[in-house]
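Asks: Sequence first, predicted coordinates after that:
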Amino acid sequence: MNKIKVNSWQESIHVVNNKILTRFSLEKAFNQFILELKPLVTEPEVKIIVQFKVVLESGLIRTISRMQTITNNDYKILLDIFKEYWSIKTEEYHLVAIQKVIFTYKIVHSKFPSRLSPVVKPKPSFSFKGYDIPNTMDLTQWGEYKFSPNYHSAIIKKYKSKAYYSVVLKDREQLVELKINDKILLSFIDKMSNNNDLSSFTRELHEHTYIFREGNLILKQKNIKNIKYLTKVIGASHISYKFVAMDLETRAINGIITPYALSIYDGKDKISFYLSDYPTSDEMLIAAISSLLRKKYDQYKVYIHNFSHFDSVFMIKVLSNMNLNILPLIRDGRIIDLKLSWKKYSIYMRDSYLLLPSSLAKLTNNFQVESKGIFPYQFVNNSNIPLDYRGSVPNKEFYPDITNEQYDSIINTTSTWDLRTETIKYCEQDVVTLYQVIAKFSEQIFILFRIDVLKYPTLPLLAFGIYRNNFMGDAKIPLIHGEMYDFLVQGYTGGSVDVYKPSGNNIYRYDVNSLYPFVMKTSPMPIGNISYFEGDITQINPQSFGIFEVEVTAPQNLHIPILQLRMHTQKGIHTVAPIGDWKGVYFSEEIKNAKIHGYTFKVIRGYTFDKGFIFKDYVDFLYKLKVNSDKTSPDYTIAKLLLNSLYGRMGMSPYKEHHVLVSNKEALNIISKFEVSNVIDFKNGKELVSFFDHSGKDNLNISVAISLAVTAMAKVHTSQFKTMKDITLFYSDTDSIDIDKPLPIKFIGNELGKMKLEHIFDETVFLAPKVYVGRTIT
């Protein structure tokens, strides 16, 4: 004990770098103090009395903590207490430089009573950017106050601070400025919520809104600024016929698919290419593409049906060998547009199936144009059949979907069947048919909507363009990207498909009539102004409209869950309908519906929107067109296609893949710098590389909130049928149910959203989602 200075006050002094005392620098000073102290306190029979002080830039010393008496086992607790004291004093010394930290201490004998004095906190305060602001509108609790004679204003001096509040008093609100020496540090407005409770109020501070109840902050809101909104497009002044139709015929020999014929039609002239005229199929394709690399075809669209799924693989490989600038647009693994440039000219190769998603045979009937020919596709897959085959007509088994009468007609009218002649005839008929379908489709779209189809490579893009030109009106549809998109997309799930019972008898299958168009027409969509909030907004406004992150508890004994959740699993992201407790993101209207069925929620945070019925005119026009058109007419097909193609376009991801055709060396450079999603090696020194470049922003015309709301309201609509009493549910798809008895008549009809009876199964077995078999009565 000889080295210990018992009952003698000592100081441990620590210089503060940059004269800013943070929690980190306080902890650093404290740890240095303990290192100094430990050699002096090696025996258990001593205690330490400690007090935390600071030296201001002026040289004045200010006491921060109360005196603490500890043992050498209490260092961590002491640090936490000092940090808490400093957090309380931070605002008071916010604008004051701190030169030094001082720990004044005295070592005493162990009989001295221990005393740890935690912070005695003042009334709860509210902190904004380092400033502590009272949690009440009662000015008498803010500090030393003085009201004007007419009580229209007040000055309140903050406790232990040079700062003061200048307040203008109005009927139910007060305008506040926090000042030092007439310099305004902060200004805000407090508005009363309750005449009898000054601790329940709303505070508007900058772009934020804070709502207090009995002095507790229960909700924080911030208006989102600089929102960009979807703009209208200008319709076309005339219809364009700058397109050609192309078709490839292929054969599969030993598992290898090879093009052996190709035809092109530009509305006037047909030209065909046959493999026996060229050394290889690649050279045949090069000759065909080269025939289009002419000034007269500048800016032309080249349509190939099913190009993105099938023929594109052959085509891109060939194109990589040509002296062309190639710019592919690929989405979800499908080629949307392939721009080929030479000199100052360009053509664009597109998949007509993405614009008209149906087989060419069906499209000929829908648009009432020349029919496809009949051809024995499987006949050419025999390696023993030469391309110059001339002989008897191939057997009927090689002709798909041919009647006996049709086959007999071919036999009776053909003396010698020529493979080259028949292939070219069939291929040329296909390109003429495809051209006529696209031309008629384009003409009708132009008549109805004044839109040029050639500007839109896919049906969803076309529907989007039609909406923006003809039906959007003054709707303020926000474009959503970045953090907001990342949050909202968690709640964007598609339809649900579930098996509830494996088999049954006398099962009634009902479909909803145009489910998505129905909810688009009848449901308000999230548009307009957007606010972000933290807290349970439903405590303030139970009818709040938006998309919220919530803690969910499903009801006990739940048989048919109606809420979905996207879950990350080892096999990727899966959508499930959970029970129990979980956290998820949901549309407010889906939450309200789930509450009816016994779910409970605690709202954590989210976004609120204005609401509007933005699709009514679009749906009404197309549905009326569909109802009033013959099912074999182009108008019927157009209406049916467009009704279901709009909402999904708005839910696209803003994180766009980039696609480049580069050399092997350039591909390695891209792989080393970017997140690469796919590489196709054409084995000729060229690779098609797909990658994400996260250094920039891919701002697209998208609004995932709209798509999320549409799918959510579809689930709300179908939930009423899934949860009906006295009905047993066997199976459900996005817009259909299989149940054990007829639905009440009030739900049945031809109107949008009504149910229609599709089948009555005498016996049925449900093996898995989308996998079932049934024997129908009707």
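Replies: That came in fine, so what should we check first?
Asks: Only C-alpha atoms from now on, for both contacts and neighbour counts.
Replies: Noted.
Asks: where do the helices sit along the stretch 51-200 of the chain?
Replies: In the stretch 51-200 of the chain, the segments counted as helices under DSSP state H, counting those that start in this stretch are 75-89.
Asks: could you say what helices and strands the top helix by length along the chain packs with?
Replies: Counting residues, the longest helix in the chain under DSSP state H turns out to be helix 419-449. If contacts are counted by 3 or more CA pairs under 8 Å, 6 or more residues apart in numbering; DSSP states H and E, helix 419-449 sits against strand 243-253, strand 256-265, strand 270-274, helix 360-366, helix 634-643.
Asks: want to compare, so here's the second one:
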Amino acid sequence: MLQKPPRKRKTKSVANRPIATIDFETDPFLYGREPRPFCAGFYSLEKGFHEFWGADCVARLCEFIGGLSEAHTIYAHNGGKFDFHFMLEFLENPVKIISSRIAAVKMGIHELRDSYCIIPIPLSAYEKDSIDYRLLEADKRDANRAEIIAYLKKDCTALFDIVSRFVDRFGLQLTIGGTAIKTLRGIHPFDSTSKWHDEKFRPYYFGGRVEAFKTGIHKGEFKVYDVNSMYPFVMSEMQHPTGKRYQTGYQRIIDKRGRIAGFADAPFYFAKIECEQMGAFPVRMKDAPLNFEIPRGVFHVTSHELKAAIETGRAWNVKVLEVMVPEETISFREYVARFMEEKISAKARGDKAGEIFAKLLLNSAYGKFAQNPAHYFDYWIGEPPNEEYEVYSADIDSIDIWRKPSEREAFYDVATAASITGGARSVLMRALSNSVNPLYCDTDSIICSQLEDTLHQTELGGWKLEAEGNEIAIAGKKMYALREGSHYVKTASKGVVLSGPEIFALCSGKSQHWKNEAPSFSLGKNRVKFVERTIAGKNSGVE
């Protein structure tokens, strides 16, 4: 019996493929219970919305996708940390994994992508309906099927809308960092560097400064100030090194304005110095955060920080052991101005997606300069093609994932990143020197009694007043609560979710126990984890 030839599938370049979105509804999150999907949704312009209800919804969704004759790029928001983990048996190589997140993976002729990689915000920040999650429990979902499917459809269509707009604007990009650096490079061309260059300048690269100067409970008048767009401001208004060519000097004299002999007119330099200091320069400690409290030693600094430290009296008896001056410097003023204008314009006309994109582009480029390919791997699902791969994730009940070090050497310029982050710390340093009774700082914000500086609510790089209160509890870095009377005006609790009263209780010596109802999905061992933590009480008294 003659068989019909297989249906010829339409092929298009990856950039021109139609876009689709998928999403799952699962059991409501409950600590210790692994959620399972009971409904799946698919949406595209060509096919419209399709739902798949029941315990076999994952298999039926994958069967539907497999039956599409035209190759699609299919997005799921946070799919690489959630949705794709329910689909592992249907996924194929090649797979791209970034920070334990499945960023992109093949499924037949289609490619699945995690839209969180390009739009790293909760979907609710753009458009999302609400639902009583208790309706998703097994004993209630069938009676509320119509409402659940309407909710699922809205998630799929909202994601489709914002992803389509992103792709129309920026093309089919994998990450927001890659999108930002590509866009920036189109406006301000710069050369890539090398492994040697990276190793030479990486000691000068540090992140933001986070300090709890005083812990415990404090009474008084306290204010929270922060900078309008700190990193875009530094990128725009300061000069930064670019390229591979530097002039080097050793054992040079430095004056009271931070100018180094032989390079007095240099707009920027790196310096390896020995000095005494008071909270000006960081030292990277082994297995610990940055330490700004080393009173004397050798420090790797940018000219932004060194000049600020000398001017504010935070560094003295400075000896310049080595100075490196770039032959070329650059500022990113046009890039910043373009996307600041886009952000303001989009907000004024109610274009939420446009405002989100502009914010992301403004804050995602600088970190990409510092990317380190030494941390990159190539991954493989199932039996690897050669012995270069080692096991990354093995599970007797699931799919093995293997990896090998990547051969790609994609170095942008860590020196540029070091200058930008150093510039941000210099802005913070000057503000700390102008603050009365500083209690806490975090990258672009200060909590103190008063900031004796010019304030501006909207100006790029201006300090603005964010909150005021009369009592604050500080348990440590990223853990504080400020209140005005009984009203909590500002809280922070990284790694756990604690309320204002719980943070005050913590600072009164009462330990706090927290557990996350939502599981964490990973590609390592124990792929589904439930996190709970106990934070020991810290009784420092009340001041």
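Replies: Thanks, I have it. The model shown is predicted, which means the values in this text are computed figures rather than measured ones.
Asks: ok so, going back, so which of the helices and strands packed on helix 419-449 of the first structure gets nearest Pro376 of the first structure?
Replies: strand 243-253 (11.2 Å; CA to CA).
Asks: Give me the neighbour count for Ser130 of the second structure.
Replies: Here the count is done by other CA atoms under 10 Å, and Ser130 of the second structure has 8 residues near it.
Asks: if I read this right, it contacts Tyr151, doesn't it?
Replies: Yes: checked against CA atoms under 8 Å, the pair Ser130 of the second structure and Tyr151 is within contact range at 7.5 Å.
Asks: Just tell me what Met724 of the first structure corresponds to in the second structure.
Replies: Correspondence of Met724 of the first structure to the second structure, assessed by TM-score structural alignment: Asn434.
Asks: Give me the aligned partner of Asp161 of the second structure over in the first structure.
Replies: Residue correspondence to the first structure (TM-score structural alignment): Asp161 of the second structure is matched to Gln436.
Asks: where along the stretch 451-600 of the first structure do the helices fall?
Replies: 459-466, 482-488, 515-522, 588-596.
Asks: Of all those helices, which one comes closest to Phe747 of the first structure?
Replies: Across the helices of the stretch 451-600 of the first structure, closest to Phe747 of the first structure is helix 515-522 (CA to CA), at 13.3 Å.
Asks: now for that closest one, which elements pack on it?
Replies: Using 3+ CA pairs under 8 Å, 6+ apart: helix 515-522 of the first structure touches helix 616-627, helix 704-722.
Asks: Quick one, which of these gets closest to Ala554 of the first structure.
Replies: Proximity to Ala554 of the first structure (CA to CA) singles out helix 704-722 among those, at 14.8 Å.
Asks: in the closest one, what counts as buried?
Replies: Buried residues in helix 704-722 of the first structure, counted by 16 or more other CA atoms under 10 Å: 704-719, 721-722.
Asks: how big's the offset between that helix and the second structure?
Replies: With mean CA distance after the TM-score superposition for the first structure, helix 704-722 of the first structure departs from the second structure by a mean of 0.9 Å once superposed.
Asks: which residues touch that helix?
Replies: Residues from elsewhere that reach helix 704-722 of the first structure, judged by CA atoms under 8 Å, 6 or more residues apart in numbering: 480, 485, 488-489, 491-495, 515-516, 519-520, 523, 525-527, 547, 560, 562, 587, 589-590, 593, 647-652, 729, 734-735, 737.
Asks: Can you tell me what Phe52 of the second structure aligns to in the first structure?
Replies: By TM-score structural alignment, Phe52 of the second structure lines up with Phe273.
Asks: Identify the residue nearest the geometric centre of the second structure.
Replies: Centrality entry for the second structure: nearest residue to the mean C-alpha point is Pro120, 7.5 Å, by CA atoms, centre = their mean.
Asks: if I pick that residue, what's in contact with it?
Replies: Ile176.
Asks: do the same with Ile304 of the first structure
Replies: So Ile304 of the first structure contacts 245-247, 349-353 (CA under 8 Å, 6+ apart).
Asks: mind checking how far it is from Val704 of the first structure?
Replies: Counting by CA to CA, to the nearest Å, the separation of Ile304 of the first structure from Val704 of the first structure is 31 Å.
Asks: again with Ile527 of the first structure
Replies: 11 Å.
Asks: again, but for Ile537 of the first structure
Replies: 22 Å.
Asks: Same check on Ala252 of the first structure?
Replies: The gap separating Ala252 of the first structure from Val704 of the first structure is 42 Å, by CA to CA.
Asks: again with Thr569 of the first structure
Replies: Distance, Thr569 of the first structure to Val704 of the first structure, using CA to CA: 23 Å.
Asks: what does Ile48 of the first structure give?
Replies: 62 Å.
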